[in-house]
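Enquirer: Return atomic coordinates for the entry below.
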Amino acid sequence: MPLIALDTAIADTRRWLERAVIGLNLCPFAKAPHVKGQVHYAVCSGGGRAELLAALRAELLALAAADPEQRETTLLIVPDQLGDFLDFNDMLDDAEALLDELGLAGVLQIAPFHPRFQFAGTDPDDITNATNRSPWPTLHLLREASVDRAVEAFPEAEAIYETNMATLEKLGPRGWAALGVGPSARADDEPTR
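Expert: The predicted model follows:
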């Protein structure tokens, strides 16, 4: 499998964030850090699980040490491995164990996004899975304090999930595809746009 250029992985992820996450208001808390330039994009390209966990360790420590006014959140993009959703899902146990090992559980959290994300009990083509579908496997590193502040500011945070489901059902697969938030074509693929 050819390696994806770092700038391509970041551009694809930024487009997804702007058009889907913010554009569809799937996360009402995402716009402010994006507009303020507080979203850090990191790419773990090539290698295997050990390299990914090393990159995750570095990004968790960097986020914990950073001034929230400079870096509110991190998107760790993994374009060249974990294409299988079940492998990605299995890796999340290692990611959570690393969070515990670093003493950052309760300080930071990890939210998973994947091109083939599938909620338990849904069919693979269920449009509601798109709420967690990103162009590349991605680990979203968040500050617990930021999540707590966002929930306080948005008293009905539990309604976000249901609102997102309704938004995606109304949009449908054609509408989702029209957003153009998938991965850019690889050099050996036919162009998709």
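Enquirer: going forward, measure contacts between C-alpha atoms and count neighbours the same way
Expert: Noted.
Enquirer: Relative to E158, how far out is E152?
Expert: Distance, E152 to E158, by C-alpha to C-alpha, to the nearest Å: 12 Å.
Enquirer: How about A150?
Expert: Taking C-alpha to C-alpha, one finds A150 at 12 Å from E158.
Enquirer: What of F85?
Expert: With C-alpha to C-alpha as the criterion, F85 and E158 are 25 Å apart.
Enquirer: Looking at those two, which one has more neighbours?
Expert: Using other C-alpha atoms under 10 Å as the criterion, F85 and E158 rank with F85 on top: 16 against 10.
Enquirer: Surely the more buried one touches R116?
Expert: Yes: here F85 reaches R116: they are 5.8 Å apart, a contact under C-alpha atoms under 8 Å.
Enquirer: How many residues are close by the nearest residue to A111 once chain neighbours are set aside?
Expert: The spatially closest residue to A111, leaving aside those adjacent along the chain, is H140, at 4.9 Å (C-alpha to C-alpha, 6 or more residues apart in numbering). Residues near H140, counting by other C-alpha under 10 Å, number 17.
Enquirer: Now for H140: which residues touch it?
Expert: Applying C-alpha atoms under 8 Å, 6 or more residues apart in numbering to H140 gives the contacts 73-76, 110-113.
Enquirer: I'd like the structure of this one too, to check against the first:
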Amino acid sequence: MEQQIVDSVQQWLRDVVVGLNLCPFARKPMRAGQIRFKVSDARDDESLLTDLLEELRLLDNTPVEELETTLLIVPRHLREFADFNQFLDLAEWLLERHDYSGIYQLATFHPDYQFAGTRPEDAENLTNRAPYPILHLLREASLERALKNYPDPETIPENNIRRVEGLTEEQKRQLFPYLFC
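Expert: Sure, this is the predicted structure:
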């Protein structure tokens, strides 16, 4: 079961995130095998915070050349987007409490992701929709380096919205099969 979960997230990363170029910085660590896919068994906030802290410490103790980033996949908890969204306050608190603010950043994905001010069916929400709730731990220093070398990084969100808005219904079904079950 765990391998199926990892496989579906890897396919999403390959086909959606890298395939649609939603994150222009994901291709390199993916090819280099520097992305950790960790499935959390957490079924409550406390257990998930423990898993999150464990992953932060692992990143801290592993050279960036070996491990660039971690995707903490949460298949058994936070299935409702409202619960997931509320949990993010706890996750940010954890980062601050353990002095990880400015060292690591949290990017988030969820099958029902919805940006503020959008309707659930708005295409732009697809940019952050994934097969499972995911807490993506990014190294701030790596992100800053990548952004410094990328022309017009502020256009990334707009470009991503245009890309997903341009998808046909068939393409959406192929890229996001978990949304059409």
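Enquirer: What lines up with the residue nearest to A111 of the first structure in the second structure?
Expert: H140 of the first structure maps onto H136 in the second structure, with residues paired by TM-score structural alignment.
Enquirer: can you check D100 of the first structure too?
Expert: In the second structure, D100 of the first structure lands on E96 (TM-score structural alignment).
Enquirer: quick one: what helix or strand has its match in it?
Expert: helix 81-97 (DSSP states H and E).
Enquirer: ok, average deviation of that helix from the first structure?
Expert: With mean C-alpha distance after the TM-score superposition for the first structure, helix 81-97 of the second structure departs from the first structure by a mean of 0.4 Å once superposed.
Enquirer: mind listing the helices for the first structure?
Expert: 6-16, 31-35, 49-65, 85-101, 144-153, 159-178 (DSSP state H).
Enquirer: matching residues in the first structure for stretch 48-62 of the second structure?
Expert: Aligned by TM-score structural alignment, stretch 48-62 of the second structure corresponds to residues 52-66 of the first structure.
Enquirer: Pull the residues that contact the matching stretch.
Expert: With C-alpha under 8 Å, 6+ apart as the test, stretch 52-66 of the first structure has contacts from 42, 44, 71-74, 76, 78, 94-95, 98-99, 104, 107-108, 141, 143.
Enquirer: ends of stretch 33-51 of the second structure, how far apart?
Expert: In stretch 33-51 of the second structure, first residue to last residue: 21 Å (C-alpha to C-alpha).
Enquirer: Kindly report the same for stretch 51-67 of the second structure.
Expert: End-to-end span of stretch 51-67 of the second structure (C-alpha to C-alpha): 17 Å.
Enquirer: Equivalent analysis for stretch 65-80 of the second structure, please.
Expert: Stretch 65-80 of the second structure has an end-to-end distance of 35 Å (criterion: C-alpha to C-alpha).
Enquirer: what's in contact with it?
Expert: Outside stretch 65-80 of the second structure, the residues within contact range by C-alpha under 8 Å, 6+ apart are 5, 29, 33-44, 52, 55, 59, 84, 87, 112, 132-139, 142.
Enquirer: about what we covered before: can you redo the contacts of H140 of the first structure as CSV, where the extra columns are neighbour count?
Expert: Supplementary listing: the contacts of H140 of the first structure in CSV, determined by neighbours: other C-alpha atoms under 10 Å:
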residue, neighbour count
T73, 24
T74, 22
L75, 23
L76, 25
I110, 20
A111, 12
P112, 18
F113, 24
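Enquirer: These in strands, which ones?
Expert: Those of these mapping onto strands are 73-76, 110-113, per DSSP state E.
Enquirer: ok, back up a step: show me what counts as buried in the match of stretch 48-62 of the second structure.
Expert: 52-53, 55-57, 59-60, 63-64 (16 or more other C-alpha atoms under 10 Å).
Enquirer: Likewise for stretch 150-162 of the second structure?
Expert: So stretch 150-162 of the second structure, judged by 16+ other C-alpha under 10 Å, has buried residues 156, 160-161.
Enquirer: check contacts around the closest residue to R143 of the first structure other than its chain neighbours.
Expert: In this structure, R143 of the first structure finds its nearest non-sequential neighbour in L108, 4.5 Å apart by C-alpha to C-alpha, 6+ apart. L108 of the first structure makes contact with 60, 64, 99, 141-144 under the criterion C-alpha under 8 Å, 6+ apart.
Enquirer: among those residues, who's most crowded?
Expert: Among the contacts of L108 of the first structure, L60 has the most neighbours (other C-alpha under 10 Å), with 25 neighbours.
Enquirer: Next one: it relative to G180 of the first structure, how far apart?
Expert: 30 Å.
Enquirer: Kindly report the same for L108 of the first structure.
Expert: Look at L108 of the first structure and G180 of the first structure: by C-alpha to C-alpha, they are 30 Å apart.
Enquirer: same question, A153 of the first structure
Expert: Separation of A153 of the first structure from G180 of the first structure (C-alpha to C-alpha) stands at 31 Å.
Enquirer: more neighbours, the two?
Expert: Ranked by neighbour count (other C-alpha under 10 Å), A153 of the first structure and G180 place G180 first, with 17 against 11.
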